[in-house]
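A.B. asks: coords please:
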Amino acid sequence: MSGPSKPAVSPQTLSAIETALVRGAEGEVDFSGGARAAYSSDSSNYRQVPLGVVFPRTAGDVSMTLQLASEYGVPVLARGAGTSLAGQACNEALILDMSRHMTMILDVDPDRRTARVQPGVVLDHLRAACAPYGLTFGPDPATHAWCTIGGMIGNNSCGTHSIKSGKTSDCVAELEVVLYGGERLRLGSYGDDQYRQAVLDGGTLARLLGSLREIGRRAEPHVRSRFPDLQRRVSGYNLDKLLPGQRLDIAKLLVGTESTCAVVTEAVVDLIPAFRKRRLVVLGYPSLEEAADAVPVLLRATDHLIALEGFDGALVDLLRVNKLHLDKLHLLPEGRGWLLAEIEGAAEEDLAVAERAILEAPASARPEARIYRSDAEMGGVWAMRESGLGATALRADGGHNYEGWEDAAVPPDQLGNYFRQLKLLQEEFGYRGAWYGHFGQGCVHTRNNFDLGSEAGLASYRNYVEQATDLVVGMGGSISGEHGDGQARGELLERMYGPEVVDLFRQVKAVFDPNGKMNPGKLVDPYPLDSNLRFGPAYARDVVLPSSKLQFVFDEDAGSLQHGAERCVGVGKCRSASGGVMCPSYRETGEERHSTRGRAKLLVEMFQGEVTPASWRNEDVRDALDLCLACKGCLTDCPTHVDMATYKAEFMSHFYRRRIRPRSMYALANLPWLARLATRAPRLANWMVADHPVGRTSRRVAGVTTSRPAPQFSSLAMRRELPRAGASQADVSVVIWPDTFTDAFNADAGRRLVGLFEEIGETVAVPRDWSCCGRTLYDAGMLGRAKRSLRRVLDVAAPWVALGVPIVVPEPSCLASFRDELPRLLADDDRVDAFRQLLMSPAEFLASRAVWERPEFQLASEAAPVTVHTHCHQRAGWGADAESTLLINLGYDVRVADAGCCGLAGSFGYTAAHAQVSRSIGEHQWLPALEDTLAGGTLVVDGFSCVLQATHLSGPQSTTLVDLVSSHVVRDER
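C.D. replies: Below you'll find the model as predicted:
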């Protein structure tokens, strides 16, 4: 099957379309190389560079775009969050990104149990809007925190609870759409009377209904004989909605058509009652197959079952390899195959009966079982399940696993047999993969070690998926049970349905899109499944760009920044609007290029040089990285551990090599050295940056914002006041490292830390020789200088390292530099490991000394609440376990805030060009989330940037960990 010919669009045509859209559309238009690179792929194996990207604000913008496209004969594709796994969200077309502006929930009608929404509405936002009415939108895929309703309509998404809630096509009542050419229609379901009235009214609707009714008549015998009796049949068009003897449901027909027929601009969706009390029964079996064999019995065990998910031991192994949810693995019972049976009910008695029914269900293998009732424990188990795609993307050896056969569904009573036969087929081809998915509906996912980079590998891949298709069809299954067909499975539809049904699909598309310009080559008349591959034989691997060698050591990525960027598989978690840290700049701007995924794609495209230059001087990449706060949120939150902060520093070091940097970079990157001078005359230094004409002028000249006050230098630097620094002090028990922020700006806090340590009997040393971790140098890409600064750190620390004395670093960002950047910049220095092994945070040191057991410490009289806000770099590096342990043992009720990045991020918020974005992140994201977490009690905030941002934005009052711990020391008042 050859698929449609690729469009040949002249630059003049694109320029004319762009000009017309810029003049007439309310939304943005971006035909730049950077935008086209960011939208060149989705979460699949496929890559097609778009002609340009439009961000419509209104249905009128959509209509205008499709009218212009028709005039010039240009293909069009609408997409949501861009997480499609079959290639349906990328094409050589005009892309309409509906997720930036068309995000309104227009109405929630609790009486009719409906909601009217625009296509860019995020699923979790809709669910939150419906929650006060006790309602929800039923389908809930693992991407619920960032997937859009329009994308779910395009792919006919399902989700964890589809046993009870069904798939998206079951929940759509009406659609407002725009056809190719710009005509707008509202489509729903039509009984005989409505059908007749529409025909009498004439026009496009009459033509559509008449043609589709006739197709339904011709389709009836084929649907009866070739459509599997399976709820998870997502493959192909929903011809069953056109059959005679029932309402002609055009809205439901269009669900799952993947933008090949029309663009949705509004949807009326049906809501269901929200689930009530829940319980999670986790069952562990000796093997995946035995877990699958138990599925039919469990489905019959109780009517209270709302989800039956599963995964295997290989997935758990990959969670360990990729360091995902290590703190949650203890929740799983023994086994190598697990089922997660979630039940709900109105009363505890209902749940108890359902629990017993599941535990007592007959099975050939008796499972180990655990029952979880708390939200925290249930959420922990579900987090492991929802990490399936990210965990399976990378192999233990650093290679990639790929989608391509990850979405089939079979009748649940065939699931065990399916696993056994498919594993035999995998063994024949040498493929491996972990399994996870919706076992209760026979729909399972996996990613495999396909070789997509060679012609021989592609031939083997094609042979495998064709045989796997025949296996599934022979079991009465569907080759897609959730993710759609796109290009990955479009070519296989004829093996599933036969040529007559596929021709009927083609006829349906022609009714809506007679010119074949709506997302061509996907689902209907598809491109070959082994073409347009993102990492296919034509992909340039291990590209070395002209310039100096890499500064960082990318040991986990084969020594390559390109390999690091390739970690991104497009899951899209960086587009989440809440929870975690990643990605604060995307959450503020809504621009794909400001997400971790968008930046990673641009870096990958840079090494290819097709859409954006293969050069370290790449302006598209530089612009995308400009708003990266280097918060390191992606290092923890991204399921494949994309490390954009490091990639940014590396790229900037090459981009500005032998070039003049912006003034702000020099001013802020050199802050530690300037501070060193300023502490010699702190009054003069504070006057030079104060809020008066001279101070404002000096900051403006330096490119530093005047919209927030400059931090004040301490009257006496920490290292100058404290003479306890002799290298010969063999009795020293702890070194407190005078990092720049503590030394120059927060010396009082440093003195209090020294005092606390001395009160618990420690002999403290504070180095007097100046050195700096170089934290401020990384964003500017001044990595050569950072290396020299780090070597000086090792020189200064050498006497205490030789003695094995713990080194406590008060500032989290500086400790993170020592633990993260230092070993990757100075991999050739044999002093690094010994130094790093001695590093501790104040909380880690105090917890290691079990200070709560000392008689001089008085425990809290009652479990007062304490909320700990963790600095971004600490969260990415070592977390808040030590703080929690310390404060819990001091008698507090501790919670760790999940408020994201404060937005200041060191030098980022002080750069004039970034000041407003920094403030907006703090005001719109961080403070609301932080205040939502607080429930009275004490807020603990450490980290220089976080404290400053809270002060500048009039945030809640806080204390430091050291001050809170110090308040428990019983002191002699005499």
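A.B. asks: For the rest of this, base every contact and every neighbour count on C-alpha atoms.
C.D. replies: Fine.
A.B. asks: which stretches of the stretch 101-250 of the chain form helices?
C.D. replies: Ranges of helices in the stretch 101-250 of the chain, per DSSP state H, counting those that start in this stretch, are 123-130, 149-155, 162-165, 192-201, 203-226, 250-254.
A.B. asks: quick one: Gly498 from Phe552, how far?
C.D. replies: To Phe552, Gly498 is 54 Å away according to CA to CA, to the nearest Å.
A.B. asks: Tell me which of those two has more neighbours.
C.D. replies: Counted by other CA atoms under 10 Å, Gly498 and Phe552 do not tie: Phe552 has more neighbours, with 22 against 13.
A.B. asks: Quick one: residues contacting that one.
C.D. replies: Listed by CA atoms under 8 Å, 6 or more residues apart in numbering, the contact set of Phe552 reads Glu650, Glu821, Arg824, Leu825.
A.B. asks: Only the buried subset of these, as a PyMOL command please.
C.D. replies: Remark: buried members of the contacts of Phe552, expressed as a PyMOL selection using 16 or more other CA atoms under 10 Å:
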select buried, resi 650+821+824+825
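A.B. asks: quick one more, to check against the first:
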Amino acid sequence: MSTASPFVLLPSSHARWHEQFASASELEKQLRAKIRGEVRFDAASKASYSTDSSNYRHIPIGLVIPHDELDVINTVAICRSFNAPILSRGAGTSLAGQCCNAAVILDFSKYMNKMGEVDPVGRTVHVQPGIVLDRVREAAEKHELTFAPDPATHSRCTLGGMIGNNSCGVHALMGGKTVDNIESLDLLLYDGTRLTVGPTTAAELENHIAAGGRIGGIYAELKRLRDSYANLVRAEFPRIPRRVSGFNLDELLPENGFNVARALVGSEGTCAIVLGATLRLMKSPQCRTLVGIGFEDIFIAADHVPQLLTHKPIGLEGMDGHLLDSLRKKHKLEEDLSLLPEGRGFLLIEFGADSQADADQQAHSLAAALKDLPAKPTCRIYNSDEAHRVWLIRESGLGATAFVPGQSMHWEGWEDAAVDPTQEGSYLRAIDALMREFNYTSPMYGHFGQGCVHMRFNFDFESESGVLAFRQFIDRAADIVVAHGGSLSGEHGDGQARAALLPKMYGPELMQAFREFKQLWDPDHRLNPSNLIDPHQPHEDLRLGADYKPWQPKTHFAYAENDGSFAAATLRCVGVGACRKQDAGTMCPSFMATGEELYSTRGRAHLLWELMQGEVLPDQWKNEQVRESLDLCLSCKACKSECPTSVDMATYKAEFLAHHYEHASRPLFHYAFGRIDRWARLASIAPGLVNAINNAPVIGSLMKSVLHIHPKRTMPRFARPFTRERRKSQPVTGKDVFLWADTFNNYFHPSTMRAAYSVLTDAGFRVGLPSQHLCCGRPLYDFGMLDTAKNYLLKILDALAPQLAAGTPIVVLEPSCASVFRDELTNLLPNDPRAAKLRDQTLLLSEFLVKHAPNYRPPQIDKKIIVHGHCHHHATMSMKDEMQILRATGADVQLLDSGCCGMAGPFGFEEDKYKISQTLGERVLLPSVRNNKDAIIVSDGFSCQEQITQNTAARPQHFAEVLARQDHRKQIPPHPDHESAIH
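C.D. replies: Model prediction:
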């Protein structure tokens, strides 16, 4: 690689962070007096909105979360009086930096997220800018319609953001980019002007001009622009499916209907604020069939795209073997990867039709045609379930390749250029040669059917030479794209990443046209300034930079995958926003309940990252705003598995709290629930008496008040521990197994221990039990009591020395306890070989039966079974084995996609968290329980069971109790711990 570079090092974000808007305090004051929504100029809000999913960082002036259009109008008016810049923002998942700026940010996603009724005849719907794409698609599908563009972030991206970036996605091949699906836009300009724009006839254009005023002047200037530059636009705009870069001046041409709305799509909030949009919907193929094709490499796959397009698919995606390698190294979607055909370059081709037979016929026709290709690709046609799993592989692309253990971080920066599909193979080979010259690596994946390929490179953003090499690389990559007649952006927009490169693509005359277009809408350059026009350079304002020197504090956890660095761990979040989805999975429960960025995994990760910089957020570990944000984290650990980069917020929370309360007093609540094992052991001496005291009206209320427990919560009832019971005789012969007596099941729900003991002995195993009181310390992590937690673990390792040495399987019934042994244990004690042994020997009952008792047959059950999986079960283990055994009972088994139950250990008992807890419980779990009164409710987590019993009439059972229900029905009576009051 040549080291010569025409570029110089420019300021990083760290060199600029202290720059402040001089009148911020007065601006905030006036906004608070006028805005009904939320106005935030605090450090935490600035920190969490300082970046998006890009390489850039700009500390905003402040944040406004408007309730309605009037709030937006008033915000703009007040900002205008201070000459303050404004940035419109949706989900903040942009990859080019257009969603962060030193401006007042308008976040539309929390409140301005409504939509009107779908018009099935006109095939339109009107939406507010904060509406999430999937909500629109769900409503449209009721009429067998859809909004065609569907980027991988469809579960959380907003329509306002899609309009700003001109988003595309898989099915843009079927229905075009966002620009092709906009009927009209309702706009607010920085000067206060309001107007609705769309296609404009010649007569309408003249009428607008004749009316005069600000709006007349806009239309007059638009007409002048069209007439001045029409021929140049026709000649120089790339005629490819994915030209996203630059302003859409082609939409002003007469042959395109002088469509002002579509001319503004992709302007990235630099011209106008979108208050609403009327979307064009199209017929949605109700039956679909997916075909996977494997080629020798991704270049050969790209060569065949034009030929495969002749089969008229509705989606054609590509991905290379490097993407699959990354997923395997991260142990993500491993079972799904087996669905792909052989090869190192893959194309996914989807067909759609009104009947499944028609869609299948198209797929089989393609498969037959492949046999004649000299490349001899492999092929597989998927059923609907398999297709869903394969699409998950493709959608994981960005996050899966950003952070891979043992590799350098891979960054955006040159991630979505597009060419004509006929040029795709040539373009990829040229980029690959450039990559090798610079010693860069990157996966290749994306929308191959439209020539748009996504990449992430191992750029070095932490040294001067690395930053300048990055700048040189993208400059030369832009030359390659232009030489292939392509667009610098094919989906993600220009932003700060590419705007400075636009002259290469368009030349000086069209750049002047762009400048005039921006000027007529926003003459003062106050809307998302320094984007597209007069942009900052792509190697400026980097989130890292050559001066990146984060604080490196000593930590309790090892963070082995991050070289022992907490700062590096917080850097794992690349902003894709998967934690902002609200319709499926578990991550992130507190965001699902509040819709609040500060309470999302991403928001917390950004706060912790900023804390390590010591710039915006003061006081290091003692920072109260960071503590408040983490306080609403339910420690569900879902982010560890559902986040594409495996951000582990439960661990980060425990780490932070451990330092936050170091040498400081803790709330009494921490000791009451963090040390619950001690109180349970004491209460077990006389559980009936303790239960009577806890539930006595006066004493119980006083205790709840002192411990800040919500008055509607009922204290769990203690019971005589199973470890003190007389147990049935065991087999004389048989393999040994050790049954862990966790605090929750032993001291509160001994029926579960009793059932598990019976299942194991009946299966022919000799069951060992602890001879002393042991506890994994699960609640300690919720409060950051990590020194105590470490002592608990060391005591366990000493006590279980014989079992660890013998390799005896250790069966754990409470998923949260199993997750301590499978996760926190080795993170706290990385150098103790016994910790790794305990991790590897720990099994849930279902895992043990599948692995060690292959001939086990569960009882036959002629009832419906509803299963709610514990968060930690989903996150650190798998529900597969439990579901396999339950289905072997012959029952109708349904696994709820219920996410977090909302109780989450002590979380749901706290008075200030009760509302969130109930909101989460009522999202899926509690209604499902109430609607299945005759079903067996299976829930293995103690907290989950408490949420159910405290809100319904159901008596949930542990998996072990279900297996023991026939032989031991009389031995497992309902216990008083299930007689809690119902609220």
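A.B. asks: The helices of the stretch 101-250 of the first structure: which one's closest to Leu68 of the first structure?
C.D. replies: helix 203-226 (19.2 Å; CA to CA).
A.B. asks: Can you list the buried residues in the closest one?
C.D. replies: By neighbour count on 16+ other CA under 10 Å, the buried set for helix 203-226 of the first structure is 205-206, 208-213, 215-216, 218-219, 222-223.
A.B. asks: same check, this time on stretch 862-879 of the first structure
C.D. replies: Residues of stretch 862-879 of the first structure classed as buried: 865-877, 879 (neighbour count, 16+ other CA under 10 Å).
A.B. asks: Serialize these to TSV and add fields for secondary structure and distance to Leu939 of the first structure.
C.D. replies: TSV is the format used below for those (DSSP: H, G, I helix; E, B strand; the rest coil; distance: CA to CA, whole Å):
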residue	secondary structure	distance to Leu939 of the first structure
Pro865	strand	9
Val866	strand	6
Thr867	strand	5
Val868	strand	6
His869	strand	7
Thr870	coil	11
His871	coil	13
Cys872	helix	16
His873	helix	19
Gln874	helix	17
Arg875	helix	17
Ala876	helix	20
Gly877	helix	21
Gly879	coil	17
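A.B. asks: Now tabulate the residues you listed in CSV and tack on distance to Leu890 of the first structure.
C.D. replies: Converted to CSV, these look like this (distance: CA to CA, whole Å):
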residue, distance to Leu890 of the first structure
Pro865, 12
Val866, 11
Thr867, 14
Val868, 14
His869, 18
Thr870, 19
His871, 22
Cys872, 25
His873, 25
Gln874, 22
Arg875, 22
Ala876, 25
Gly877, 24
Gly879, 19
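A.B. asks: Go through those and say which is closest to His101 of the first structure.
C.D. replies: Cys872 (28.8 Å).
A.B. asks: Give me the nearest residue to that closest one, chain neighbours excluded.
C.D. replies: Once flanking residues are discounted, Cys872 of the first structure sits nearest to Cys631: 5.6 Å by CA to CA, 6 or more residues apart in numbering.
A.B. asks: What is the burial count for the counterpart of that neighbour in the second structure?
C.D. replies: Aligned by TM-score structural alignment, Cys631 of the first structure pairs with Cys636 of the second structure. Here the count is done by other CA under 10 Å, and Cys636 of the second structure has 27 residues near it.
A.B. asks: same thing with Arg36 of the first structure?
C.D. replies: There are 24 residues near Arg36 of the first structure, going by other CA under 10 Å.
A.B. asks: show me the contacts for the equivalent of it over in the second structure.
C.D. replies: In the second structure, the residue equivalent to Arg36 of the first structure is Lys46, according to TM-score structural alignment. Listed by CA under 8 Å, 6+ apart, the contact set of Lys46 of the second structure reads Ile59, Pro60, Ile61, Gly62, Leu63, Val616.
A.B. asks: Tell me the secondary structure at Lys46 of the second structure.
C.D. replies: helix (DSSP: H, G, I helix; E, B strand; the rest coil).
A.B. asks: Now do it against Gly485 of the second structure, distance only.
C.D. replies: Distance from Lys46 of the second structure to Gly485 of the second structure, by CA to CA: 40 Å.
A.B. asks: cool, and Thr645 of the second structure?
C.D. replies: 34 Å.
A.B. asks: go on, Gln286 of the second structure?
C.D. replies: Separation of Gln286 of the second structure from Gly485 of the second structure (CA to CA): 36 Å.
A.B. asks: These two - which one has more neighbours?
C.D. replies: Neighbours were tallied for Gln286 of the second structure and for Gly485 using other CA under 10 Å; the higher tally belongs to Gly485 (19 against 14).
A.B. asks: what lines up against the more buried one once you look at the first structure?
C.D. replies: Under TM-score structural alignment, Gly485 of the second structure pairs with Gly476 in the first structure.
A.B. asks: ok, now which ones touch the residue nearest the centre of the second structure?
C.D. replies: Central residue of the second structure (CA atoms, centre = their mean): Ala578, 1.2 Å from the mean position. Counting by CA under 8 Å, 6+ apart, Ala578 of the second structure makes contact with Thr153, Ser155, Arg156, Met587, Glu642, Cys643, Pro644.
A.B. asks: Can you tell me what the second one aligns to in the first structure?
C.D. replies: Using TM-score structural alignment, the partner of Ser155 of the second structure in the first structure is Ala145.
A.B. asks: do the fourth one as well
C.D. replies: Taking TM-score structural alignment, Met587 of the second structure has Met582 as its aligned residue in the first structure.
A.B. asks: Now do the closest residue to that match other than its chain neighbours against Tyr180 of the first structure, distance only.
C.D. replies: Setting aside the residues directly before and after it, Met582 of the first structure is nearest to Gly633 in space (CA to CA, 6+ apart), at 4.7 Å. The gap separating Gly633 of the first structure from Tyr180 of the first structure is 41 Å, by CA to CA.
A.B. asks: Would you confirm that Ala805 of the second structure belongs to a strand?
C.D. replies: No: going by three-state DSSP, the assignment for Ala805 of the second structure is helix, not a strand.
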